[in-house]
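Undergrad: Curious how this folds, go ahead:
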Amino acid sequence: MKKSTLLHLRIPFSFFLMPVFLLAVAVSEHISYENLFLSFLILHLLVYPASNGYNSYFDKDEGSIGGLKVPPKVTKELYWVSLIFDLIGLILALLISWEFMVMIFIYGLISKAYSHPNYRLKSRPIIGWLAAGVFQGYFTFILSYIAITDTSLIQSWTWDIQIPGILSSILLLGSYPMTQVYQHEEDSKRGDITISLKLGVLGTFHFTSIAFFLASLGFVGYFIVYHSLSDAIVFLSSMTPILAYFGVWYLKVRKDRSKADFTSTMRLNFLSSIMLNAFFIYLWLS
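TA: Okay, the predicted model is just below:
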């Protein structure tokens, strides 16, 4: 495998998508640890990297992208490796259940439509935004839950499972535009009208802060009702560093729009992922 192919798979970037899976683990009462390990492997080492590589192949970015400040030129190998990763993921998914495999297949189709020239959801601000938020949030949460608990899809239709799934999408619908805030110039040149481009730099910050507030309020209510007040307090405490960083960065961007750059965005992603992953692991263990 070429170095450029490995870099474009962006396997470490899966860390940023891990909170949804860990939330599913945290709210699962009966866990199949064999399925937990296998589903984690399928999502984070196969499906997510396959999606990254496939989209990179069609985007052919020259500027910074999530996880890569200076992306190398893509080759045809990246296209085929992405499809092979997807195929391996589907075969392994069948070892868990046919429902899990079908959901992984659907996720793969939607993720490919994001950058494929025939569909290119990325160039459609509302549809692209909804697809990313719903499928990386709620949809991934549910498929993770049925794998981890070794249950059927219909058994996830209870409020104690549906609510955190919905809240994970609200959180992602708010944070997703922030991942595009430094790409306005390149997206404009390519004709990709993203949700962040429509909102503008400051509008993206305002939109994300509102969605983050609503999601946090929802999570606090969920933890108080289905877990405990102490869990809600720990959750709010874990969110404090994220809010502090976001606030300081916002003030810098108000003075200088160029501060809405790749490095600052990745720092926010990294901090958010660390705090959310740590909290959901705490919730699971407690």
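
Undergrad: can we go C-alpha only for contacts and neighbour counts from here?
TA: OK.

Undergrad: which stretch of helix or strand covers residue 166?
TA: Residue 166 belongs to helix 159-175 when assigned by DSSP states H and E.

Undergrad: Would you do the same for the sequence below? I want to compare the two.
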Amino acid sequence: MKKSTLLHLRIPFSFFLLPVFLLALSVSYTVNTVNLLLAFIILHFLVYPASNGYNSYFDKDEKSIGGLKHPPKVTKELYWVSLVLDGLGLVLSFLISMEFLLMILIYGLISKAYSHPSIRLKKFPIMGWLAAGIFQGYFTFLLSFIAINDLMIHDTLEWSTQIPGILSTLLLLGSYPMTQIYQHDEDAKRGDTTISQKLGILGTFHFTAISFSISTVGFLYYFIAYYSFEVAIIFAAAMMPVLLFFGRWYLRVRKDSKAANFESTMRLNLISSLMLNGFFVFLWLS
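TA: So this is what the prediction gives:
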């Protein structure tokens, strides 16, 4: 495998998507250890990298993208490797259940529709935003939950399961525009129109702040209703570093829009992922 192909798979970037899986694990009640390990590998080492590679192949970015400050030139190998990884993910999904396999197949098709030039949801600001938020949030939460607990989809209809799934999407709908904030010129050059372009740089910050506040209040309600007030307080404390960095970054961007750059975006992603992953691991262990 060429180095450029491996880089464009952006396997370490899966860490930023890990909170949804850990949320599903933290609220699980009958953990199937084999399914847990299989689902983790399928999502974070096969499906997500395949989606990254497929997206990179059709985008052919020349400037920074999520997880890669200087993306190398893509080759046809990247396209085929991404399809092979998707295929391996489907084969392993069969070992969990047919329902899980079907959901992984749907996720893969949506991720391809997001990038492929014949559909390219990415060029439609609202559709692209909703597709990313719903399928990387709620949909991934549900497929993770049914795998970890060895359930069928109809077993997830209780509010105790639906609420965290919905909240994961609200969190992603708010944070997703921030991942596009430094790519406005690159996206415009390809003819794509993202939600962040429509909002503008400061508008993206304002939108994310409002969405983050709504989802945080929702999580606090959920933890108080289904766990305890103490758990809600710990969650709020875990989010403080994210809020502090976001606020300081916002003030810098108000002075100079060039501060809305790749480095700060990745730092925000890293801090939020570290805090969310840490909290959900704590919740699971406790």
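
Undergrad: picking that back up, and the helix holding residue 166 of structure 1 against structure 2, how far off on average?
TA: After superposition onto structure 2, helix 159-175 of structure 1 sits on average 0.1 Å from its aligned residues (mean CA distance after the TM-score superposition for structure 1).

Undergrad: what range in structure 2 matches whichever helix or strand comes after that helix?
TA: Going down the chain from helix 159-175 of structure 1, the next helix or strand is helix 184-190, by DSSP H and E. On structure 2, the counterpart of helix 184-190 of structure 1 by TM-score structural alignment is residues 184-190.

Undergrad: If you count neighbours, what's buried in the matching stretch?
TA: 184, 186-187 (16 or more other CA atoms under 10 Å).

Undergrad: Tell me the one of those nearest residue 132 of structure 2?
TA: Proximity of the buried residues of stretch 184-190 of structure 2 to residue 132 of structure 2, judged by CA to CA, is greatest for residue 187, which lies at 16.2 Å.

Undergrad: so how many other residues sit close to the closest residue to the closest one other than its chain neighbours?
TA: Closest residue in space to residue 187 of structure 2, ignoring its immediate chain neighbours: residue 193 at 6.7 Å, by CA to CA, 6 or more residues apart in numbering. Each residue near residue 193 of structure 2 was counted by other CA atoms under 10 Å, and the total is 19.

Undergrad: What of residue 210 of structure 1?
TA: Neighbour tally, residue 210 of structure 1, other CA under 10 Å: 12.

Undergrad: what's the answer for the one 10 residues further on, then?
TA: Using other CA under 10 Å, residue 220 of structure 1 has 20 neighbouring residues.

Undergrad: how far away is it from residue 167 of structure 1?
TA: Distance check for residue 220 of structure 1 against residue 167 of structure 1: by CA to CA, to the nearest Å, it reads 11 Å.

Undergrad: likewise residue 103 of structure 1?
TA: Taking CA to CA as the criterion, residue 103 of structure 1 is separated from residue 167 of structure 1 by 20 Å.

Undergrad: Ok, residue 21 of structure 1 next?
TA: Distance check for residue 21 of structure 1 against residue 167 of structure 1: by CA to CA, it reads 13 Å.
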